[in-house]
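**Q** okay, sequence plus prediction incoming.
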Amino acid sequence: MRRRSVLRLGTAALAAPAVLALPTGTARAAGLAIRGVDLSSLPKGEDKGAVFRYADGTRGDAVRILREAGANWARIKVWVDAADGYHGKPHLLAMARRIQDQGMRLLVDFHYSDTWADPGKQFKPAAWTSLTGAALEAALAEHTADILGSLARQGTPAAMAQIGNEINGGMLWPDGRSTDWGRLAGLLNAGVTAARSASPGIRIALHLAEGGDNGGTRWWFDNAVARGVSFDVIALSFYGYWHGTLAELRTNLHDAASRYGRDVLVAETAYPFRLGSKDSHPDIIAEPSQLVPGYPATPQGQAAWMRDIGEVVASVPGGRGLGIFYWEPAWTAVPGNGWDETDPSSGNGWENQALFDYDDRALPAMWWP
């Protein structure tokens, strides 16, 4: 059954998206303060020919389409020296202007790598390979200050910064592994100090994966607090097909907010609107057996996922559940914008979890109250 099309929204949407009527069956995020989208891959996608459309088929700018649907924050990752030339300072500065022009706020996601950083890989940038100890801390601090200082001088300061990406096992391996908390804390505090100095008033987030793992979250943040690591926000990735149940996420968010007296944030989530890849690259979530029970791979199932995870975050007592970032809603399948930045022929394994369908049209799950 097709849902009725969403009409293109006017400029009033930018001022007060919460009062707009939503299309039937779309996601509701329980009035979250942060209704975020990770747009890290958008510049490269656009350069390679990606097209984005409103639900009625009208072509538009992806940032504006998402903003008119209610998104009010954007998250952009930063690599040190990527092989394809993307995810560095020039593209970040350009995106920061676009984000600000739409009345949105910016979260900068530092990977401290030349490539993807996650729990299974935290590779040093090539330029830092020989650095250790104080020299490595200084390089991290200089990079952090350069990025955030450049944003501030441009007049588009970041509102929040992640010091590392999914750093359950630490970062800048082997130096910053979480098996050596003394060195990891030194690296984290070097980044935090540089960020606060370069961009006064910025909020600092520390980001783990495994958002449903309360034991792991406690272990990691107990160590960070014990070693005097300064932070404002606990950020967690939570993908329901990998990281546990929504009930486990709820337990962890409630506990973390109470135990550490910090705000909490789902820094990454997503869900498929269909199965079946648009390009020749297999999708990461490609089989019915991978889906979360009760959430079909349909536009309605994707919207229901966003509604329900939003309700979980909003349930954190004291208003400490800040919100959600949807990961890469505009990473659609276009040749040249694949997973491997060293291989232009590589494909995209994520296009069935974007918030634009295979006809490039906005999906119901992007509509936030």
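**A** Now that the structure is in, tell me what you want to look at. Numbering: from 1, shown residues only.
**Q** C-alpha from now on. contacts and neighbour counts both.
**A** OK.
**Q** now do the strands in the stretch 251-369 of the chain.
**A** 263-269, 321-326 (DSSP state E, counting those that start in this stretch).
**Q** how far off centre is the last one?
**A** Counting by Cα atoms, centre = their mean, to the nearest Å, strand 321-326 is centred 9 Å from the centre of its parent chain.
**Q** which residues are contacting that strand?
**A** Strand 321-326 is contacted by residues 32-38, 74-75, 253, 263-270, 310, 313-315 when judged by Cα atoms under 8 Å, 6 or more residues apart in numbering.
**Q** one step back: nearest to Phe221, out of the strands of the stretch 251-369 of the chain?
**A** strand 263-269 (12.4 Å; Cα to Cα).
**Q** helices or strands up against that closest one?
**A** Packing contacts for strand 263-269, counted by 3 or more Cα pairs under 8 Å, 6 or more residues apart in numbering; DSSP states H and E, involve strand 233-237, helix 246-260, strand 321-326.
**Q** nearest to Pro364, of the ones you listed?
**A** Nearest to Pro364, of all the helices and strands packed on strand 263-269, is strand 321-326, at 13.3 Å by Cα to Cα.
**Q** next one for the comparison:
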Amino acid sequence: MRWCKRILSIITVGAVLFGANTISVQASETDVSVHTNETDISYGADIGWLSQLEDQGVTYVDDNGIEADALELLKDKGVNAVRIRAFVNPPSDFQWTKPLNGSTCLLGYCDTAGVLYTAQRAADLGMEVMLVLHYSDHFADPLYQDIPEQWADASATQLSQYVYDYTYYIMSQLAERNIYPKWVEVGNEINAGILLPYGSSDTNFGQMTEYLNSGYNAVKAVSPNTKVVTHLANLGDLDWNVLDLTWFLEQFLNEYNGQTDVIAMSYYPYWIGGNDIEGLTYNMYDIAVRYNKEVMICETGGDENDPEGTYDLLRQEINALQSLPNNKGVGVFYWEPEAHSTSTPDTYLLGATEKVGENTYKFTSALDAFSISPEYLSTENTFEIWNKNSGAALNVSGGSYENAAQIEQYAYDEWDSQKWTFEKIDDTYFKIVNKLSGKVLDIEGMATSSGAECIQYDYNGGWNQMWEIVPTSDNMYMIKNRLSGLYLGISGNSTSNGAPCVQLASSEESTKWYFLVTN
């Protein structure tokens, strides 16, 4: 169970995770600046293959079958940003056979000339640009972080200068065209490090950080306002995280003073064996709260044969980003949506097109997810209401459907009695509705005293059933009752399963909550 993994990880990392020593600013229920309830999430597409596919004769049509430019079609779907990868000196045919499994893949026209062409094309349409520097001649990822052939004779120390010079060169070439990327990834999926073996995260974290900082400094030297992104893979998979994520970021940010503006992740339920959206949201919360960093999903995608499922996945991701405190969720990028399994030698299946002709594709309804802006705590999704103090979730005792059933905390196990929607009453207040029973959070007897128990009840419009979501200065939320002015918490600040939910003063430890998007 996902929750069991989470609890084991929390026990192992102990106070380092959400312990008292990780928060330096005390919560303040009057600090309402942490979340503006407005969205500035970028909707992106990685289009590294596009020019190469077009050169092979691939064309794209709109929903009416009329041929059109692929980027314009993506923009019509709501895509407002592109992700462009750069290789140092890729093969002349822009294909690569992976030595570990012998499969051949397209690289895309991702040399410097190709990057400049694609970036200009996007900029002409008013789209934001993310540049991804792989520091390799081919894909860099957790399995491959190969040194470019031209750099093969460099020493470990010289490589740091090579990183700087190459980064500065690419950025300068873009700047000459008045293109300043909004983001630059220094390295791609760097769990294992970069420029192996010298920049291994396992054996020489300090050297790896030096390379990353060298790239950071080069980006800022050309474009100070560009945000530098640190990109890790598998952050929706709790088998890799929490321990590995915590270890990596503690080493990078705190031990070796790594420089970055955004922490990004890849999230592919198709590859990790299922959609653990709660795990993904938990990991994003951890980054936003612990390190006060912006977070994005810079790679995602779903089966081309299941556009409805992929649409749902994208909406979950968007709403998860929107729910993060302090507007820390900043973007989601679909990896190679213009692809179709028949267009690539390795039959890549996670594009977002359907084949409508011999070499003609149409973007599927999956990308319609980008055409709808998310609302703050949207009713489009249910949420796990997760207590910071105990690590347990808000639950209706016994899975009851009855009025006046007690609300408790219990270790999360994906029960519908642990899933809630936030339905707006007005600009300030929500009713909080249980997915299983359809009843709302209420205070027993309309009590206004501290310690009064929380129950569920049919909605009747009473102020005791209305709740204000109050951000805190340490990037969590408090849930304030309109009638009493007190806050949702756990009796005695208990960490035990079954402990009753009550209303308390804001100074109690158990009045802080996270909202995790659920399936």
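**A** Arrived safely. Quick caveat: nothing in here was measured; it's all calculated off a predicted structure.
**Q** TM between them?
**A** Superposed pair, TM-score by TM-score structural alignment, normalised by the length of the first structure: 0.80. Supporting alignment: 306 aligned residues with a Cα RMSD of 1.5 Å.
**Q** in TSV: the strands of the stretch 251-369 of the first structure, plus distance to Trp181 of the first structure and mean neighbour count.
**A** Below are the strands of the stretch 251-369 of the first structure laid out as TSV (distance: least, Cα to Cα, whole Å; neighbours: other Cα atoms under 10 Å):
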stretch	distance to Trp181 of the first structure	mean neighbour count
strand 263-269	22	25
strand 321-326	27	26
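**Q** and these as JSON lines, adding distance to Arg105 of the first structure?
**A** Shown next, in JSON lines, are those (distance: least, Cα to Cα, whole Å):
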{"stretch": "strand 263-269", "distance to Arg105 of the first structure": "14"}
{"stretch": "strand 321-326", "distance to Arg105 of the first structure": "12"}
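**Q** nearest residue to the residue most central in space within the second structure in space, please, no chain neighbours.
**A** By Cα atoms, centre = their mean, the second structure has its centre lying nearest to Ile297, at 3.6 Å. If the residues on either side of it in the chain are set aside, Ile297 of the second structure comes closest to Val332, at 4.6 Å by Cα to Cα, 6 or more residues apart in numbering.
**Q** roughly how far apart are the residue mapped onto that neighbour from the first structure and Leu136 of the first structure?
**A** In the first structure, the residue matched to Val332 of the second structure (TM-score structural alignment) is Ile324. Ile324 of the first structure sits 32 Å away from Leu136 of the first structure, going by Cα to Cα, to the nearest Å.
**Q** how far off centre is stretch 219-233 of the second structure?
**A** 17 Å.
**Q** matching residues in the first structure for it?
**A** So stretch 219-233 of the second structure sits over residues 195-209 in the first structure, by TM-score structural alignment.
**Q** which position in the second structure pairs with Met171 of the first structure?
**A** The alignment partner of Met171 of the first structure in the second structure, by TM-score structural alignment, is Ile194.
**Q** you'd agree its match is up against Gln145?
**A** Yes: with contacts counted by Cα atoms under 8 Å, Ile194 of the second structure reaches Gln145, the gap being 5.3 Å.
**Q** comparing these two, which residue is more hemmed in?
**A** Remark: of Ile194 of the second structure and Gln145, Ile194 carries more neighbours, 30 against 27, as counted by other Cα atoms under 10 Å.
**Q** now do the same contact list for that one.
**A** Ile194 of the second structure touches Tyr135, Gln145, Asp146, Gly187, Ser200, Ser201, Met208, Tyr211, counting by Cα under 8 Å, 6+ apart.
**Q** if you set the cut-off to 6 Å instead, what comes out?
**A** Going by Cα atoms under 6 Å, 6 or more residues apart in numbering, Ile194 of the second structure touches Gln145.
**Q** before we move on, what about Pro299 of the first structure?
**A** Counting by Cα under 6 Å, 6+ apart, Pro299 of the first structure has contacts Phe273.
**Q** please identify the residue in the second structure that aligns with it.
**A** Pro299 of the first structure maps onto Pro307 in the second structure, by TM-score structural alignment.
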